[in-house]
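Undergrad: Sequence isn't available, so here's the structure alone:
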């Protein structure tokens, strides 16, 4: 029987460097002979791509509860069709965002009940939680400077005001404090190579 794989999620506000760290971690895992399934939410499946277009790029307003439900719908399909099959094969799932993002963005950011948002995602995924969540923590002002420097159009969440992003950061840190055995909190203001080495140290123990 194939051993169960490992599920890693990357979390944090917009502009903290999740894409960079995912690429570095994928390369490192590959060098260790691990098969990596790199994915994201929303958009890690065909259905998820359609939902991503609505929640991030729809020009009109989306009611906060509708937004939370759309993310949960994407999550239910994604876990069932991408994450669980990969773990059953023994692969490493390396995922950009999961339910912690919904708790932070739709819970704290949209001022919904974080516990209800979390319960919704757990129901949608049959209580699936990753083995480890890497939280890349960065002051929202510094993160916005990075986004501005990238000179790309902002999506619906990136375009929110400073107080929204401050609430999101606080929510992420609160989640990490509540589940220290699952979270690795990393200072994302540091050099990307240094951050990657810290993550690899934790992954070595996990793998």
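TA: Now that the structure is in, tell me what you want to look at. Everything numeric in this text was worked out from a predicted model, so none of it was measured.
Undergrad: C-alpha only now, for contacts and for neighbours.
TA: Fine.
Undergrad: So what touches the helix ranked longest in the chain?
TA: Ranked by residue count and defined by DSSP state H, the top helix of the chain is helix 162-178. Where contact means Cα atoms under 8 Å, 6 or more residues apart in numbering, the residues beyond helix 162-178 that reach it are 12-13, 100-101, 103-105, 108-110, 135, 137-141, 182-185.
Undergrad: now stretch 77-86
TA: Outside stretch 77-86, the residues touching it (Cα under 8 Å, 6+ apart) are 5, 37, 41, 44, 45, 47, 48, 92, 93, 125, 128.
Undergrad: neighbours around the third one, how many?
TA: Applying other Cα atoms under 10 Å, we find 21 residues neighbouring residue 41.
Undergrad: which non-adjacent residue is nearest it?
TA: Once flanking residues are discounted, residue 41 sits nearest to residue 97: 5.5 Å by Cα to Cα, 6 or more residues apart in numbering.
Undergrad: The structure to be compared is supplied as follows:
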């Protein structure tokens, strides 16, 4: 494959989606057909259907391992139907979340075990990892405060309303991933202003973006 695969990661309230939307607005105008975007869970009709089940706040009885398996299934579909075909056509693929999210949220947050989730997803992904991951690093309390202030009732999903201990376990798992993959995961300080975070992200992305300019 000759394209590049870049993922965005972060704990709840870190501003990942806000910055990602700003980045994509800029890149879509300059890169046109050289850019492909996706998200997890989701990215195509089958994976989006799985997403609805996972994030539905009514599914309070979902078993943690069921949740983990659904994420892995959606991820597999996204890879084979969306990501890899784009990479084979020399596209830059940017995805909102990927495997690191499952390791952090299900492995750490749900206490299933980070190794168990990683092993499960090795089967689902055939060991496929991003070329670059940008992680939005923010203390848990700051993220939850942002959620309370900025999201209305319709925007809050099943994971947003978890306990603070859950969110701390997720955050701690991300910190371990950063140490394990320092050559792949680049952290940005999400405590900064939106403009400063955006500038930091664009600096990290620029060498990759330059490869795909017409």
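TA: Cool, the structure landed. The shown structure was predicted, so the numbers you read here are calculated from the model rather than taken from an experiment.
Undergrad: Now do the buried residues in the longest helix of structure 1.
TA: 164, 165, 166, 167, 168, 169, 171, 172, 173, 175, 176 (16 or more other Cα atoms under 10 Å).
Undergrad: Can you provide the mean distance from it to its aligned counterpart in structure 2?
TA: Compared with structure 2 after fitting, helix 162-178 of structure 1 deviates on average by 0.6 Å (mean Cα distance after the TM-score superposition for structure 1).
Undergrad: which residues in structure 2 does that helix align to?
TA: The counterpart of helix 162-178 of structure 1 in structure 2, counting by TM-score structural alignment, spans residues 164-180.
Undergrad: Tell me how far that stretch lies from the chain's centre.
TA: 14 Å (Cα atoms, centre = their mean, to the nearest Å).
Undergrad: Could you do stretch 165-179 of structure 1 as well?
TA: With Cα atoms, centre = their mean, you get 13 Å for stretch 165-179 of structure 1.
Undergrad: same thing with stretch 84-96 of structure 2?
TA: 15 Å.
Undergrad: thinking again about what came up before, just the buried residues of the contacts of helix 162-178 of structure 1.
TA: 12-13, 100-101, 103-105, 108-110, 135, 137-140, 182-185.
Undergrad: Out of those residues, which sit inside strands?
TA: 135, 137, 183, 184, 185 (DSSP state E).
Undergrad: of all those, which two lie farthest apart?
TA: 137 and 183 (11.6 Å; Cα to Cα).
Undergrad: any idea how far residue 83 of structure 1 lies from residue 165 of structure 1?
TA: Distance from residue 83 of structure 1 to residue 165 of structure 1, counting by Cα to Cα, to the nearest Å: 28 Å.
Undergrad: same deal with residue 47 of structure 1?
TA: Counting by Cα to Cα - residue 47 of structure 1 and residue 165 of structure 1 are separated by 27 Å.
Undergrad: Residue 95 of structure 1 too?
TA: From residue 95 of structure 1 to residue 165 of structure 1 the distance is 21 Å (Cα to Cα).
Undergrad: now residue 87 of structure 1
TA: Taking Cα to Cα, one finds residue 87 of structure 1 at 33 Å from residue 165 of structure 1.
Undergrad: shouldn't residue 101 of structure 1 be in contact with residue 14?
TA: No - with contact defined as Cα atoms under 8 Å, residue 101 of structure 1 does not count as touching residue 14 (10.6 Å).
Undergrad: Show the residue spans covered by the helices in structure 2.
TA: Going by DSSP H, structure 2 shows helices at 16-31, 45-55, 64-78, 84-88, 99-102, 114-125, 140-150, 164-180, 194-210.
Undergrad: Format those helices as CSV; extra columns: distance to residue 156 of structure 2.
TA: As requested, the helices of structure 2 are exported to CSV (distance: least, Cα to Cα, whole Å):
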stretch, distance to residue 156 of structure 2
helix 16-31, 14
helix 45-55, 9
helix 64-78, 18
helix 84-88, 31
helix 99-102, 18
helix 114-125, 25
helix 140-150, 8
helix 164-180, 15
helix 194-210, 21
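Undergrad: And those helices: which comes nearest residue 157 of structure 2?
TA: Counting by Cα to Cα, residue 157 of structure 2 lies closest to helix 45-55 out of the helices of structure 2; the figure is 5.7 Å.
Undergrad: Just name whatever secondary elements the closest one is in contact with.
TA: Applying 3 or more Cα pairs under 8 Å, 6 or more residues apart in numbering; DSSP states H and E, one finds that helix 45-55 of structure 2 makes contact with helix 64-78.
Undergrad: Buried residues in the helix it packs on, which are they?
TA: Buried-residue list, helix 64-78 of structure 2, by 16+ other Cα under 10 Å: 67, 68, 69, 70, 71, 72, 73, 74, 75, 76, 77, 78.
Undergrad: roughly how far apart are residue 2 of structure 2 and residue 141 of structure 2?
TA: Distance from residue 2 of structure 2 to residue 141 of structure 2, by Cα to Cα: 40 Å.
Undergrad: Oops, could you answer that again for residue 22 of structure 2 instead?
TA: Where residue 141 of structure 2 is concerned, residue 22 of structure 2 sits at a distance of 24 Å (Cα to Cα).
Undergrad: same question, residue 189 of structure 2
TA: 15 Å.
Undergrad: what about stretch 158-167 of structure 1, how long is it end to end?
TA: By Cα to Cα, one end of stretch 158-167 of structure 1 lies 13 Å from the other end.
Undergrad: Could you do stretch 110-129 of structure 1 as well?
TA: 23 Å.
Undergrad: List the residues that contact the residue lying closest to residue 143 of structure 1 once chain neighbours are set aside.
TA: Ranked by Cα to Cα, 6+ apart and with sequence neighbours excluded, the top spatial neighbour of residue 143 of structure 1 is residue 15, at 4.7 Å. Going by Cα under 8 Å, 6+ apart, residue 15 of structure 1 touches 143, 144, 146, 147.
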